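Chemist: Provided below are the primary sequence and the corresponding predicted coordinates.
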Amino acid sequence: MQLFGSSGIRGVAGAELTPPFVGRIAAAAGVVLDADAVGVARDTRTTGRPLADAAASALASVGCDVHRLGVAPTPAGQVYAARAGVPLVMITASHNPPEYNGVKLVGADGVELSRRQLERVEQRVLAEDVELVEYARVGGHRSVDDVTDAYVRELLDAMEAADHREHIADADLTVAVDPGHGAGCLTTPRFFRALGCRVHTVNATPDGHFPGRDPEPVEGNLGDLRRLVRATEADVGVAHDGDADRAILVDETGSHVEGDAALAALAAAELDAGDVAVSAVNV
């Protein structure tokens, strides 16, 4: 594919990724998915609002009603898509620097579109093969204000169903959180507090300039979090990228935990001998 990579389309906003281009992508997705309604969400980047506006206008112009979700983590948008049964256009550049933005397309099942679906969208974008509807069929817009609240509730319900919530509350844990000024500011601190943890934060004000650190939660960018863990004697530190679909951990000594090691620890905690695990990879 010429446009879509492993996680959507990304580029420098205003140069490689412009509102008209985002509109073409959104319109093509609306037509290919034949959707009555489509959600539009974004992370905290300064260019997110105009790009989300462009996507929403284009979707309405091809006859889709638009659910405006505002700023939300990508996983929160995916949960909404699955619950409401609508596809999602997510405006985010994930871990890329502040000047970047991007588009990620999610199906009505809450899962990113398949390669075959993305190829169909891309073909229409490149061919500019989208027909606008007449005035009487233009889609409407509505704001959805409880996306992050509903996401936190679903996370808490999942912890309750797995019989983890009471154990976590009884453990008297202290958690340090670094959302990196991204969409995770709206959910992760609240989630841990609702679990009964003491929560300390850094870089936890939504800000698309990312003044505290770059969005990518690599070891070199997480000095503030490591210091916070040590200063507060936290049991664990958690850092996110711009759209909070990635979590990187710091242990109780303030040491960085590689993502592969964290995955191995989670697998060891959840899997027994003879269990079957499925690992999804990009090809």
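Modeler: That came in fine, so what should we check first?

Chemist: make it CA atoms for all contacts and neighbour counts henceforth
Modeler: OK.

Chemist: what's the local residue count around the residue lying closest to L228 once chain neighbours are set aside?
Modeler: Spatial nearest neighbour of L228, chain neighbours left out: A176 (6.7 Å); criterion: C-alpha to C-alpha, 6 or more residues apart in numbering. By the measure other C-alpha atoms under 10 Å, the count of residues near A176 is 30.

Chemist: right, and A176 touches R193 too?
Modeler: No - A176 lies out of contact with R193 (C-alpha atoms under 8 Å); the separation is 11.0 Å.

Chemist: and for those two, which residues touch both?
Modeler: V199 (C-alpha atoms under 8 Å, 6 or more residues apart in numbering).

Chemist: would you map the helices across the stretch 51-200 of the chain?
Modeler: For the stretch 51-200 of the chain, applying DSSP state H, counting those that start in this stretch gives helices covering 74-84, 115-127, 147-161, 165-170, 188-194.

Chemist: by how many degrees do the first one and helix 147-161 diverge?
Modeler: With axes from the mean of the first three to the mean of the last three C-alpha atoms, to 10 degrees as the basis, helix 74-84 and helix 147-161 are set at 80 degrees to each other.

Chemist: what helices or strands is helix 74-84 leaning on?
Modeler: strand 37-42, strand 88-91, helix 147-161 (3 or more C-alpha pairs under 8 Å, 6 or more residues apart in numbering; DSSP states H and E).

Chemist: those: which one's closest to V66?
Modeler: The stretch from the helices and strands packed on helix 74-84 with the least distance to V66 (C-alpha to C-alpha) is strand 37-42; that distance is 5.2 Å.

Chemist: got the angle for that closest one vs helix 74-84?
Modeler: Going by the same axes, to 10 degrees, strand 37-42 makes 170 degrees with helix 74-84.

Chemist: for comparison:
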Amino acid sequence: MNNSLQTMYIEMVEKALDRYVSTQRCNNDHVLEAMRYSVLGGGKRIRALLVLNFNRILGGAANDAMEFAAAIEMMHAYSLIHDDLPCMDDDDLRRGKPSCHVAFGEAVALLAGDALQTLAFETLARNTSLEPAQVLQAVRELAAAAGSRGMVGGQTVDIEGTAQTVEQLTGMCMMKTGALIKCAVRLGCLSVGADEASMAQADIYADAIGLAFQIRDDILDVIGSTEELGKPVGSDAEQQKATFATVLGTERAQSLAEKLTRTALDALKQLNVAEDDPLYEMTVELCSRKK
């Protein structure tokens, strides 16, 4: 994803995140420092890129969707902080550096995650380029993706360990990982007031690529390295978690990810996205990424 357009989008998102986080005030400077550490600490910005690319392919202007792109990254950063906590996945490394709770302590990390979640909704509400109804719908979409029907629901299934079959894993991942990816795609569509036909194809794309993304994550936890991924590998096996890689094996799991990616690419073609478009190329790369 070294395309110049994608690089420009990432730079725009980084500046927006820096600007919005800098507006915050808190009696505890450590919380603000932890917020910056987590949300500005690198990452592929895939969700923000999905917002901005769907805005673009449907004829929008990036500035109209920038609050949406920044908000989705804040929500993602909050979820990573909480996922890494000892009471959840208990991971000490994130993006090649100590997890937020390792660097700042559990209490500060918990509060930083809470603050980023609320800042995400404040950021959505800052959008004055679009109609109020569009912004209100964006708030609803993000809330649904983050709540019991989305990330929280998926994480609940994950920590209970009740997803053991491919069907059960699919349901869990569509909530835990897929919901926020789908939200990103839908926010991009909302930013241009997309029609129902376009939104339907965007939903097909999002469901497929969200699941393919998680399957590739499961595979990398088996075949990847800590140096490449910037986070611990083999943790699923250590915790005896069922994943697509353990249930299907890495080869069959990769085959499923590739099938889902083809479905996503077909949806892009229905939206008149060419094969040399940055979004098309990004979608292909997500299925073969090394980190």
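Modeler: Alright, I've got the coordinates. If you're wondering where the values come from, they're calculated on a predicted model, not measured in any experiment.

Chemist: got a TM-score for the two of them?
Modeler: The TM-score (TM-score structural alignment, normalised by the length of the first structure) is 0.29; 140 aligned residues with a C-alpha RMSD of 6.5 Å.

Chemist: most packed of the helices and strands packed on helix 74-84 of the first structure?
Modeler: Greatest average neighbour count among those goes to strand 88-91 (a mean of 31), per mean count of other C-alpha atoms under 10 Å.

Chemist: returning to that earlier point: mind putting the helices of the stretch 51-200 of the first structure in TSV, distance to V38 of the first structure included?
Modeler: Formatted as TSV, the helices of the stretch 51-200 of the first structure follow (distance: least, C-alpha to C-alpha, whole Å):
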stretch	distance to V38 of the first structure
helix 74-84	8
helix 115-127	15
helix 147-161	14
helix 165-170	33
helix 188-194	26
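
Chemist: just name the most buried of these.
Modeler: helix 74-84 (a mean of 22).

Chemist: sorry, back to before: how about the helices and strands packed on helix 74-84 of the first structure in CSV, adding distance to F21 of the first structure?
Modeler: As requested, these are arranged in CSV below (distance: least, C-alpha to C-alpha, whole Å):
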stretch, distance to F21 of the first structure
strand 37-42, 16
strand 88-91, 13
helix 147-161, 27
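
Chemist: which residues touch A120 of the second structure?
Modeler: Contacts for A120 of the second structure (C-alpha under 8 Å, 6+ apart) come out as A70, A71, I72, M74, M75.

Chemist: mind giving me the packing neighbours of the host helix or strand of the fourth one?
Modeler: Using DSSP states H and E, M74 of the second structure falls within helix 62-84. Using 3+ C-alpha pairs under 8 Å, 6+ apart, the elements in contact with helix 62-84 of the second structure are helix 4-22, helix 29-39, helix 46-57, helix 100-104, helix 106-125, helix 132-146, helix 178-190.

Chemist: go again using 7 Å as the cut-off
Modeler: Where contact means 3 or more C-alpha pairs under 7 Å, 6 or more residues apart in numbering; DSSP states H and E, helix 62-84 of the second structure is packed against helix 4-22, helix 29-39, helix 46-57, helix 106-125, helix 178-190.

Chemist: could you dump these into a markdown table and include distance to L268 of the second structure?
Modeler: Formatted as a markdown table, these follow (distance: least, C-alpha to C-alpha, whole Å):
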| stretch | distance to L268 of the second structure |
| --- | --- |
| helix 4-22 | 17 |
| helix 29-39 | 29 |
| helix 46-57 | 9 |
| helix 106-125 | 26 |
| helix 178-190 | 12 |
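
Chemist: highest average neighbour count across those?
Modeler: Ranked by mean neighbours (mean count of other C-alpha under 10 Å), those are led by helix 178-190, with a mean of 28.

Chemist: what angle do helix 46-57 and it make with each other?
Modeler: Using the same axes, to 10 degrees: helix 178-190 of the second structure against helix 46-57 is 30 degrees.

Chemist: picking up where we left off before, these two touch, right, the residue nearest to L228 of the first structure and R198?
Modeler: No - applying C-alpha atoms under 7 Å, one finds A176 of the first structure not in contact with R198, separated by 8.5 Å.

Chemist: sorry, back to before: buried residues in the helix holding M74 of the second structure?
Modeler: For helix 62-84 of the second structure, the neighbour count (16 or more other C-alpha atoms under 10 Å) marks 62, 64-84 as buried.

Chemist: can you tell me how far A150 of the first structure sits from V121 of the first structure?
Modeler: Using C-alpha to C-alpha, to the nearest Å, A150 of the first structure is found at 30 Å from V121 of the first structure.

Chemist: A helix includes G11 of the first structure, no?
Modeler: No - secondary structure of G11 of the first structure, determined by DSSP: H, G, I helix; E, B strand; the rest coil: strand, with no helix assignment.

Chemist: surely E141 of the second structure touches C183?
Modeler: Yes - here E141 of the second structure reaches C183: they are 6.2 Å apart, a contact under C-alpha under 7 Å.

Chemist: how much does the helix or strand hosting G23 of the first structure deviate in direction from strand 37-42?
Modeler: Element membership of G23 of the first structure, judged by DSSP H and E, is helix 19-33. If you take the same axes, to 10 degrees, helix 19-33 of the first structure sits at 150 degrees to strand 37-42.

Chemist: list the buried ones in helix 19-33 of the first structure?
Modeler: 19, 21-33.

Chemist: can you put these in CSV and add distance to V40 of the first structure?
Modeler: Putting the buried residues of helix 19-33 of the first structure into CSV (distance: C-alpha to C-alpha, whole Å) gives the following:
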residue, distance to V40 of the first structure
P19, 14
F21, 16
V22, 12
G23, 12
R24, 14
I25, 13
A26, 9
A27, 12
A28, 14
A29, 12
G30, 12
V31, 15
V32, 16
L33, 15
